[in-house]
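S.K.: Sequence isn't available, so here's the structure alone:
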């Protein structure tokens, strides 16, 4: 108990990154959002799993999922016939007075996938205004030449434009501008490849903006295999959200480039799925990892991100 109190005391005064106590099981955590006094993230699971905290240290799984575990929007079966209600890799952004939650519908090894969108005025299940409204399909994929419609990452840039990156293996990682009101693909905008392709192991992208650059973080390797997972995180940067994204050697991420920023280290096996929370002057990056000290269970971990000469680095605190 003493170490928890000390961690909370330090958090209140420094807003730094503390070790998570009783690390919570999670896979593909979304960008962390704050609603009132609570931090929330969403992750892979039946109905879409929601997890909350008051301090970014102690986390609890909400008994309330986004969709009821025994039901989901009917439109999904049209695009993903094999879907059984196990949603993947959501991402969440707050805009227009609402939380926009993007989620993935797919199954292992298939190219028929879809990204959907739901909105809510609050993330607090106890609020009288709590109600997820599903807005249907954002993008779908059919064959191996497509950008696989999973793993959405949403960015609102300094110019107020909304961008989505997504994709996994198959056609690679894609980027497209979204309409800032509807949250769907903006009329007249085309989808562009920004990394990977040719069925290579690129997935779980995350686009952020810092200074004059957009930075694209992507996972290489294999996920979802516990202690046999080989995930590691690479990145590139560009002055355009549609690329080209180049690594520190100048190699395009469309041509196999990518500067490695995090690999397996100690118990943190196969780190992946970057999300960014900017809090009190800190860049707090959320990832998941497979715990080598706990049978390879997937858990969330927070690390701090800094920049040196225009290039990012991650610093783990635990």
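M.R.: Okay, I see it. What you see is a predicted model; the values in this text were computed from it and never measured.

S.K.: CA atoms for contacts and neighbours, from now on please.
M.R.: Noted.

S.K.: And residue 212, how far from residue 254?
M.R.: 21 Å (CA to CA, to the nearest Å).

S.K.: Give the residue from those two that has the larger number of neighbours.
M.R.: More neighbours surround residue 254 than the other of residue 212 and residue 254, with 19 against 11 (other CA atoms under 10 Å).

S.K.: isn't the more buried one right next to residue 198, touching?
M.R.: No. The pair residue 254 / residue 198 is not scored as a contact, 10.0 Å apart, by CA atoms under 8 Å.

S.K.: So which bits of stretch 297-316 are buried?
M.R.: Neighbour-count burial for stretch 297-316, counted by 16 or more other CA atoms under 10 Å, picks out 297-305, 311, 314.

S.K.: Quick one: end-to-end distance for it.
M.R.: For stretch 297-316, the first-to-last residue distance is 19 Å (CA to CA).

S.K.: ok, and what's touching that stretch?
M.R.: 17, 20, 23-27, 29, 226, 248, 261-262, 282-291, 317 (CA atoms under 8 Å, 6 or more residues apart in numbering).

S.K.: Use this one as the comparison:
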């Protein structure tokens, strides 16, 4: 792993089996250097390590939001949906769970398991919005729910109810939500895992629920492993980050982060080579390297020092940990980690 004097600025998505096991841990890796001249297809050995993070960094499927009063709130897969906080994007602390008394409305989808998956956090109109998944491993009898809170603190979240669900008769899976507002101010929810691929629905900002019944397809691999959509708007383009291959197998996990882009939020998304993401396309952004196994279920957000790629990965003993890297953009407008 390359060493580099830079560390992340102080301003600075499987989920199923880890909720009860997440506990305090630490990681101290120094990021590597990359610049705008980075080769178009960097080898895995060239990827930098995660930036320095400390404290409670055992996490699965992290989602970040910058708090209006300063600092960061992170939601992640756990019993009742886990929460962490950080003032500087380096040191992280346990902040309890969204639903400390449980979420019994999810039982039809979880079979009674309290583990709730792959949340996505955002903040708008004075409230935190949390979309989260309820399912069981390998099933597409799944649902995405919404909760809101004015503070984001544990136990203050209101259940706003069901947003999207899938049935065993469907060819999609309603998990792994990501809310994105487009350049015209319209709200969209991307989601999906395996089956026929990733989907999108329009959201009514007044309710946080579906605007209509239209279901858009945005990426797929012909039934192969793809999940965890993340959409990021930059320079007039929408970038669709996804996770290919498998997670939740500890150090044997093969998750890797891929990307495509489009001028429209509903697609079509294509990779650097022009291959449609609906036809299995995707340009690799980060894959396993050294002691970093199966990086994936990413989140991307803009910060004061850089755009940031957040993700989980597994160390050599199979522990799921938080990874953070700066996200740069080459001269052709494609992202790379550094």
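M.R.: Done, it's in. As the structure is a prediction and not an experimental result, all values here were calculated from the model.

S.K.: Among the buried residues of stretch 297-316 of structure 1, which ones are in strands?
M.R.: Secondary structure from DSSP state E places 297-305, 311, 314 of these in strands.

S.K.: Give me the subset of the contacts of stretch 297-316 of structure 1 that lies in helices.
M.R.: Assignment to helices by DSSP state H places none of these there.

S.K.: Going through those, which ones are buried?
M.R.: 17, 20, 23-27, 29, 226, 262, 282-291.

S.K.: and the counterpart of residue 292 of structure 2 in structure 1, what is it in contact with?
M.R.: Under the alignment (TM-score structural alignment), residue 292 of structure 2 pairs with residue 268 of structure 1. Contacts here follow CA under 8 Å, 6+ apart; on that basis residue 268 of structure 1 touches 289-292.

S.K.: Recalculate using a threshold of 10 Å.
M.R.: 227, 288-293, 296, 298-299, 301 (CA atoms under 10 Å, 6 or more residues apart in numbering).

S.K.: got it, and residue 264 of structure 1?
M.R.: Each residue near residue 264 of structure 1 by CA under 10 Å, 6+ apart is listed here: 229-233, 270-272, 289-290, 292.

S.K.: From residue 234 of structure 1, how far off is it?
M.R.: 13 Å.

S.K.: list the residues that contact both of these two?
M.R.: Common neighbours of residue 264 of structure 1 and residue 234 (criterion: CA under 10 Å, 6+ apart): residue 272.

S.K.: So what would you say the end-to-end distance of stretch 241-254 of structure 1 is?
M.R.: 14 Å.

S.K.: now swap in stretch 167-175 of structure 2 and tell me
M.R.: Stretch 167-175 of structure 2 has an end-to-end distance of 12 Å (CA to CA).

S.K.: quick one: contacts of it?
M.R.: With CA under 10 Å, 6+ apart as the test, stretch 167-175 of structure 2 has contacts from 13, 109, 117-119, 131-135, 138-145, 163-166, 190-199, 217, 223, 227-228.

S.K.: could you flag which of the contacts of residue 264 of structure 1 are buried?
M.R.: Neighbour-count burial (16+ other CA under 10 Å) applied to these gives 229-233, 270-272, 289-290, 292.

S.K.: Need the counterpart of residue 154 of structure 1 in structure 2.
M.R.: Aligning on TM-score structural alignment places residue 154 of structure 1 opposite residue 179 in structure 2.

S.K.: How about residue 234 of structure 1?
M.R.: Using TM-score structural alignment, the equivalent of residue 234 of structure 1 in structure 2 is residue 258.

S.K.: just checking, that match touches residue 242?
M.R.: Yes. The criterion here is CA atoms under 10 Å, and residue 258 of structure 2 meets it with residue 242 at 5.3 Å.

S.K.: Overlap of the contact sets of those two?
M.R.: 226, 229, 277, 282-285, 296, 298.

S.K.: The match of residue 234 of structure 1: how many residues sit nearby?
M.R.: Number of residues near residue 258 of structure 2 (other CA under 10 Å) recorded here: 23.

S.K.: Give me the mean deviation of the one helix or strand it maps to from structure 1.
M.R.: Using DSSP states H and E, residue 258 of structure 2 sits within strand 256-262. By mean CA distance after the TM-score superposition for structure 1, the fitted strand 256-262 of structure 2 averages 0.8 Å away from its aligned residues in structure 1.
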